[in-house]
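Asks: Next input, structure requested:
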Amino acid sequence: GGELELYNEHDQLIDRFLPTAGSLIIFESERFPHAVLPAVDTRYSIAGWFRKNASINGVLDPAS
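Replies: I've put the predicted structure just below:
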């Protein structure tokens, strides 16, 4: 269990990845619809976002 499924823009399955210790899969989540199947054991994942900062004069956009 716990496989990651990636789909194309037509919701067709591209591939299914087994959770493997020490593995890393990086993909654009906005570009590729995806699903994680139910896991039978503890499964860890990390989500992150890349963004372009349009700061002017060192001021963060948006201001925090």
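
Asks: contacts, neighbours, all on C-alpha from now
Replies: Noted.

Asks: Could you double-check that Y7 sits in contact with R16?
Replies: No. Counting by C-alpha atoms under 8 Å, Y7 does not reach R16; the two are 9.2 Å apart.

Asks: one more, for comparison:
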Amino acid sequence: MRELINRSLRAAKNYSLWDYAFLKTTLLSLGILIGAYFAKFFLSHMSLLLSPLIEFEPYPLININ
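Replies: You can find the predicted model right below:
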């Protein structure tokens, strides 16, 4: 496992700014596409998807005293 991590870090050093920009754009587009195709699924399971964010957030939105 450690060798895989080291290998990926060595490969990432060869990436240029354009490579990172293309990767981020591609992942953003893929996320929007998946969200558009499976909107019903994500909306019906919203509480399940957001519960880890609400449970473990460092600064709670609601202050309970």
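
Asks: Give me the TM-score for this pair.
Replies: Comparing the chains after superposition, counting by TM-score structural alignment, normalised by the length of structure 1, produces a TM-score of 0.22; 31 aligned residues with a C-alpha RMSD of 4.0 Å.

Asks: Which residues are in contact with each of Y7 and R16 of structure 1?
Replies: Shared between the contact lists of Y7 of structure 1 and R16 (criterion: C-alpha atoms under 8 Å, 6 or more residues apart in numbering) there are no residues.

Asks: ok, now how distant is K24 of structure 2 from M46 of structure 2?
Replies: K24 of structure 2 sits 24 Å away from M46 of structure 2, going by C-alpha to C-alpha, to the nearest Å.

Asks: Ignore what I typed, I meant W18 of structure 2.
Replies: Distance, W18 of structure 2 to M46 of structure 2, using C-alpha to C-alpha: 34 Å.

Asks: Over to T26 of structure 2?
Replies: Note on T26 of structure 2: its distance to M46 of structure 2, by C-alpha to C-alpha, is 24 Å.

Asks: same check, this time on A39 of structure 2
Replies: A39 of structure 2 is 10 Å from M46 of structure 2, by C-alpha to C-alpha.
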